[in-house]
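>>> Okay, sequence plus prediction incoming.
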Amino acid sequence: MTRGIDQLDGHLLRVLATVIEERSVSRAAARLRQSQPAVSGSLKRLREIFGDALLVRDGTAMVPTARAAGLAGQARHALDALEAMLQQPGHFVPGEAQLRFRIASPDYIAPAWIAHLVQRVAAEAPGCRVELRPLGPTYDYERALGEDELDLVIGNWPAPPEHLHISLLLEDEVVCLLARDHPLARRKRVDEAAYLAAGHIVPLPYALAQRGVVETHLAERRLQRDARVQVPYFALGASIAAQTQFIFTTARHFAHYHAGLLPLAVLQAPEGFPRMRFYQLWHDRVHHSPAHRWLRAQVTRVVRELAASSAE
């Protein structure tokens, strides 16, 4: 048993957990950013250490053995314990740090938020890197946070996941973004009748489990808008709105950013729309990390400073 423990290391534990979760050497290699032969070699070593096949073929699929089924979670816990041992509690010097911060966000966050955050990190922690990941309907950000693929998620949810740590960044108004030559553009507010009679640009959901704020509000009132165009990116919705007679419903900070770049008007949405609440989410594994506490503080500062300046 001691010999087996001596053969295990952090790399093999990560391969073990990933291969079992993915049930595929090729997919595990892609997640780990390693070559398929390298992951196959590590899997061979793991099979020798545990004396178990770990993954076996079932028709065209690979499935974990009875022993392997419980090993993935144990491997993740062991990795978390190793990372905790290497951290220096209460000690983080931004100017000396050499870290990678991985942040996921949908593109309806105005680019100014992210640009100012990157600028802040570059100024105060020049040895650190920021990696931005897109949120989409097929991306399981909850799993990615738990499995050390992400450090932070910034976004908007009608009902944020309860098992994650959460911090409110901003409450923002829902507005209508439309071309300056749109027949409604001279109004201050789009009333409900005009809103429902108009054609709309609607974004694809960025989370499979939840509707967005706009769709949730309309569904609760048993209303349905005329979705003429569906777009995968919010920025594309703004560009289409500028050149068509369709309305794009979004957050005020996003709308004002794009109205400064394109011939767009920003109108108040029909009465009754709830305010959008933007959060940052993180997993318990980084909750007490001094480096990640510093990162979350920078996100909060950037968003609130920009919100204050836009309100002046």
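Perfect, I can see it now.

>>> contacts and neighbour counts: CA atoms only from here.
OK.

>>> Quick check, central residue of this protein?
residue 104 (3.3 Å; Cα atoms, centre = their mean).

>>> Give me the longest helix you can find in the chain.
Looking across the chain with DSSP state H, the single longest helix is helix 290-311.

>>> List the buried residues in it.
Buried residues in helix 290-311, counted by 16 or more other Cα atoms under 10 Å: 290, 291, 292, 295, 296, 298, 299, 300, 301, 302, 303, 307.

>>> another structure for you, compare them:
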Amino acid sequence: MRFNKLDLNLLVALDALLSERSISRAAERVHLSQSAMSNALARLREYFDDELLVQVGRKMEPTPRAEGLADAVRDVLVRVEATISTQPAFVPAESTRAFRLLVSDYTLTTLMPHVLARVYEAAPHIRIDLRPQVQHPERALERADADLLIIPREYCSADHPAETLLDEAFCCVLWEGSPLADAPLTREAYLDAGHIVVLPGQGQPALEDWFVQRLGVARRVEVTTYSFAAASQLVVGTQRIATVHRRLAKLAQRHEPIVIRDVPLHMPEMHQMVQWHKHRSADAGLVWLREQLRAAVGGMDGGGKI
């Protein structure tokens, strides 16, 4: 099919090339031979009268023209995919659909066991692909690499719809053998202590660290980790403090010799959201899955069995 003399199949190739920045990986992504992808790139260059991708050292880099095309091409393809793949009805018990969710290990540990139990009961043949959080998660929606994002409100994109799943407070976790655990945790004691801080997603700051920085105070960071779930375990045997999500702390307290204290600073709650692509609001499968997420929050907080 052609539009203004452009073979629209070439848009799929262009999207893969701009995402992968490699002819061989782009060919693998869309199930073409490397020679066929090279031919597609040549035709695209001729049509747009631009190199689109140029070799810089061992990598291929997009030209300014290609960078200007990238978002528009991806938007067109997502819109088409959403239109043709969305079914008028979704029958959970009969579906074999795969859903891709981007989640932090906080969500993986606290909420997802309840979600998977509900989904399995209603739709045992559905597949759930849980993927780690990345920087700029909205790009995963726009590339159709994820169906849903579960992220704090501060990291949501203004370009796509989102709704609140839950609110989460922060607390301090200390080893029960630490001298700090024997007295009220004051602001001074908190700021004087060594801290364990989470740096998720390629070193970007955790939300609690961002809140602390906004208060204009500095902590003495002695340990960093990429895992929210591990922070409560890493204080054991030390006099350090970890500032963590309260639901995670309560889970850890079942198995670790730790105590929980309120944060002696004014720290806002985290508002955890679920976000989806604006072109997929009518997707009956995603509407159903969002309902399962909301119900799972109630089950988690109500103490229902998994």
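Received it, and whenever you're ready, just let me know what you need. Small disclaimer: the values here were computed from a predicted structure and weren't measured.

>>> Would you confirm that the residue nearest to the centre of structure 1 contacts residue 130?
No: Residue 104 of structure 1 lies out of contact with residue 130 (Cα atoms under 8 Å); the separation is 10.5 Å.

>>> where do the contact lists of these two overlap?
Here residue 104 of structure 1 and residue 130 have no joint contacts, going by Cα atoms under 8 Å, 6 or more residues apart in numbering.

>>> In structure 1, what residue corresponds to residue 173 of structure 2?
In structure 1, the residue matched to residue 173 of structure 2 (TM-score structural alignment) is residue 177.

>>> Doesn't that match lie inside a strand?
Yes: membership of residue 177 of structure 1 in a strand is supported by DSSP: H, G, I helix; E, B strand; the rest coil.

>>> Would you mind finding the match for residue 112 of structure 2 in structure 1?
That one, residue 112 of structure 2, aligns with residue 114 by TM-score structural alignment.

>>> now that match: how far from residue 143 of structure 1?
23 Å (Cα to Cα, to the nearest Å).

>>> Neighbour count for those two, which is higher?
The neighbour count for residue 114 of structure 1 versus residue 143, taken as other Cα atoms under 10 Å, is higher for residue 114 (17 against 12).

>>> tell me the SS of the more buried one?
Taking three-state DSSP, the label given to residue 114 of structure 1 is helix.

>>> Next, the contact list for it, please.
Counting by Cα under 8 Å, 6+ apart, residue 114 of structure 1 has no contacts.

>>> what residues does the longest helix of structure 1 touch?
Helix 290-311 of structure 1 is contacted from outside by 89-92, 94, 101, 113, 116-117, 120-121, 151, 169-170, 253, 280, 286-287, using Cα under 8 Å, 6+ apart.

>>> Residue 222 of structure 2 should be in a strand, yeah?
Yes: assessed with three-state DSSP, residue 222 of structure 2 lies in a strand.

>>> residue in structure 1 matching it?
Per TM-score structural alignment, residue 222 of structure 2 is aligned with residue 228.

>>> one step back: the match of residue 173 of structure 2 contacts residue 255, correct?
Yes: counting by Cα under 8 Å, residue 177 of structure 1 does reach residue 255; the two are 6.2 Å apart.

>>> Mind listing the shared neighbours of these two?
238, 266.

>>> Same drill for these two, tell me which one is more crowded.
residue 177 (30 against 25).

>>> quick one: contacts for the equivalent of residue 94 of structure 2 over in structure 1?
Matched to structure 1 by TM-score structural alignment, residue 94 of structure 2 sits across from residue 96. Residues near residue 96 of structure 1 by Cα under 8 Å, 6+ apart: 125, 127.

>>> Mind doing that once more with 7 Å?
For residue 96 of structure 1, the contact set (Cα atoms under 7 Å, 6 or more residues apart in numbering) comprises residue 127.

>>> How about residue 117 of structure 1?
Contacts of residue 117 of structure 1 by Cα under 7 Å, 6+ apart are 298, 299, 302.

>>> which of these map to contacts in structure 2?
Counting by both residues aligned by TM-score structural alignment, their matches' Cα atoms under 7 Å, structure 2 reproduces these contacts from the contacts of residue 117 of structure 1: 298, 299, 302.

>>> Count the residues that sit near the nearest residue to residue 17 of structure 2 once chain neighbours are set aside.
Using Cα to Cα, 6 or more residues apart in numbering and skipping residues adjacent in sequence, the residue nearest residue 17 of structure 2 is residue 26, 5.2 Å away. Residue 26 of structure 2 is flanked by 24 other residues according to other Cα under 10 Å.

>>> check contacts around residue 200 of structure 1.
226, 227, 228, 229, 246, 247, 248.

>>> Of those, which is the nearest to residue 46 of structure 1?
Taking Cα to Cα as the measure, residue 46 of structure 1 lies nearest residue 229 of the contacts of residue 200 of structure 1, at 50.4 Å.

>>> I appreciate the help and will end here.
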